[in-house]
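*Asks:* okay, sequence plus prediction incoming.
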Amino acid sequence: MTAFRRRYGASPLHLLLVLASFALAAYAGVRLLKGDTLGVALWFVGAALLHDLVLLPLYAVTDRAAQHLFREVPEQGQPRASVNYVRVPLFVSGVLLLVWWPLILGRVDHYTAYTGLQADGFLARWLLITAALFVVSAAILVVRRWHESAPS
């Protein structure tokens, strides 16, 4: 066992789990490409181009603007750690929007037929979750600033 660990760098269980994950990924890839290989390939290329040419520059500009707004000392230009109290809830809200956008925007007609549940209310829930994320983030920021300013 120690010779295997020395040569491989981890336990045999690690190797078994890595091989199982590769097998699962291969199975998913075969199933995904079984129907419309060209359509799936075009979707991946389009998604990569959209992300790299449109979304990534938008992320960068937005982050630079947030860092500029939350500068500690204007002369030094160093961003405050408080910019993360905006980044994190915005990121989580964005991921939720990315995952649930058809339901949030009401673009799904067959949801009720498949699930038996109503498709309304997703926009209100997403807005409430987003507001709650920002409120919790602001509360944590206030508590941390209060502890920093308290005499020790």
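*Replies:* Received it, and whenever you're ready, just let me know what you need. Numbers count the residues shown, from 1 in each chain.
*Asks:* alpha carbons only for contacts and neighbour counts from here, please
*Replies:* Fine.
*Asks:* so which residue is dead centre in the protein?
*Replies:* V95 (4.5 Å; C-alpha atoms, centre = their mean).
*Asks:* just checking, what packs against the lengthiest helix in the chain?
*Replies:* Ordering each helix of the chain by length in residues (DSSP state H) puts helix 122-149 first. Counting contacts by 3 or more C-alpha pairs under 8 Å, 6 or more residues apart in numbering; DSSP states H and E, helix 122-149 packs against helix 84-104.
*Asks:* give me the distance from stretch 53-61 to the chain's centre.
*Replies:* 15 Å (C-alpha atoms, centre = their mean, to the nearest Å).
*Asks:* what does stretch 99-111 give?
*Replies:* The mean C-alpha position of stretch 99-111 is separated from the chain mean by 19 Å, C-alpha atoms, centre = their mean.
*Asks:* same question for stretch 85-104.
*Replies:* Using C-alpha atoms, centre = their mean, the offset of stretch 85-104 from its chain centre is 7 Å.
*Asks:* returning to that earlier point: what is the orientation angle of the longest helix of the chain with helix 84-104?
*Replies:* 170 degrees (axes from the mean of the first three to the mean of the last three C-alpha atoms, to 10 degrees).
*Asks:* enumerate the positions of helix 122-149 that are buried.
*Replies:* 122-123, 126, 129-130, 133-134, 137-138, 141 (16 or more other C-alpha atoms under 10 Å).
*Asks:* below is an additional structure, to be compared with the one above:
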Amino acid sequence: MSTFRARYGAGPMHLAVTAFCLALSGAVVLTIGFPALWNTDAWWQSIGLWFVGAAVVHDAILFPLYAVLDRTLVARLGRFVNAVRIPALGAGLSLLLFAPGIFAHGSETYEAATGQTQEPYAMRWLLLVAGMFAASAAFYGGREILRTLRTRPVVDNPKRQHAPN
């Protein structure tokens, strides 16, 4: 077992799960067929393009970029880094979640279905992000205040009478 782990870099369960996922992905592609993965009317909406693009762009470009950015933030900000990292992650994930509304993608369909416009989405997202950063700053400030109160040395009052031993 240790020889396998030393050569492969992980346990046999990792290899089995990875092989299963690849086989399942291959079965899905073969079942739905390659034409279902490519939209000839709007090439940028193709599942295949987004899948390959996400793998290449994320793994080759974005991940190294934000790994270097994170290392730089840790080196410069120290303990304060999590007060920036967590709301920034929340901002990015909420942007991904609400991107169609924020960028008014499908605004005609949305307005026809609901009778409302998508105008408030961008401002609401910005308020959500501002709230996340404000809450993070408040928690960080509160934590720093508690930390300084706990580490403050106790000063002996010279006017106080000490009981004899």
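*Replies:* Looks like it arrived, so ask away. What you are looking at is a predicted structure, and each value in this text was computed from that prediction instead of being measured.
*Asks:* quick one: TM-score?
*Replies:* Superposed pair, TM-score by TM-score structural alignment, normalised by the length of the first structure: 0.65. Supporting alignment: 116 aligned residues with a C-alpha RMSD of 2.6 Å.
*Asks:* next, the mean deviation of the longest helix of the first structure compared to the second structure.
*Replies:* When the second structure is overlaid, helix 122-149 of the first structure sits 0.5 Å from its aligned residues on average, using mean C-alpha distance after the TM-score superposition for the first structure.
*Asks:* do me a favour and get the end-to-end distance for stretch 112-129 of the first structure?
*Replies:* Start to finish, the residues bounding stretch 112-129 of the first structure are 23 Å apart (C-alpha to C-alpha, to the nearest Å).
*Asks:* do the same with stretch 71-90 of the first structure
*Replies:* Span of stretch 71-90 of the first structure from end to end, C-alpha to C-alpha: 19 Å.
*Asks:* how close does the counterpart of P64 of the second structure in the first structure get to L49 of the first structure?
*Replies:* In the first structure, the residue matched to P64 of the second structure (TM-score structural alignment) is P57. Distance, P57 of the first structure to L49 of the first structure, using C-alpha to C-alpha: 12 Å.
*Asks:* try T62 of the first structure
*Replies:* According to C-alpha to C-alpha, T62 of the first structure and L49 of the first structure sit 19 Å apart.
*Asks:* before we move on, what about S93 of the first structure?
*Replies:* 23 Å.
*Asks:* between those two, which is the more surrounded one?
*Replies:* S93 (19 against 12; other C-alpha atoms under 10 Å).
*Asks:* for E108 of the second structure, what is the enclosing helix or strand?
*Replies:* Assigned by DSSP states H and E, E108 of the second structure belongs to helix 107-114.
*Asks:* now do that helix: distance to the chain's middle.
*Replies:* With C-alpha atoms, centre = their mean, you get 29 Å for helix 107-114 of the second structure.
*Asks:* what do you get for stretch 130-147 of the second structure?
*Replies:* With C-alpha atoms, centre = their mean, you get 19 Å for stretch 130-147 of the second structure.
*Asks:* same deal with stretch 18-25 of the second structure?
*Replies:* So, by C-alpha atoms, centre = their mean, the centroid of stretch 18-25 of the second structure is 25 Å from its chain's centroid.
*Asks:* before we move on, what about stretch 68-75 of the second structure?
*Replies:* For stretch 68-75 of the second structure, the distance to the chain centre is 15 Å (C-alpha atoms, centre = their mean).
*Asks:* buried stuff in it?
*Replies:* Within stretch 68-75 of the second structure, the residues that qualify as buried are L73, counting by 16+ other C-alpha under 10 Å.
*Asks:* mean per-residue distance, that stretch to the first structure?
*Replies:* So stretch 68-75 of the second structure averages 1.7 Å relative to the first structure (mean C-alpha distance after the TM-score superposition for the first structure).
*Asks:* quick revisit: quick one: the match of P64 of the second structure from L103 of the first structure, how far?
*Replies:* Applying C-alpha to C-alpha to P57 of the first structure and L103 of the first structure gives a distance of 27 Å.
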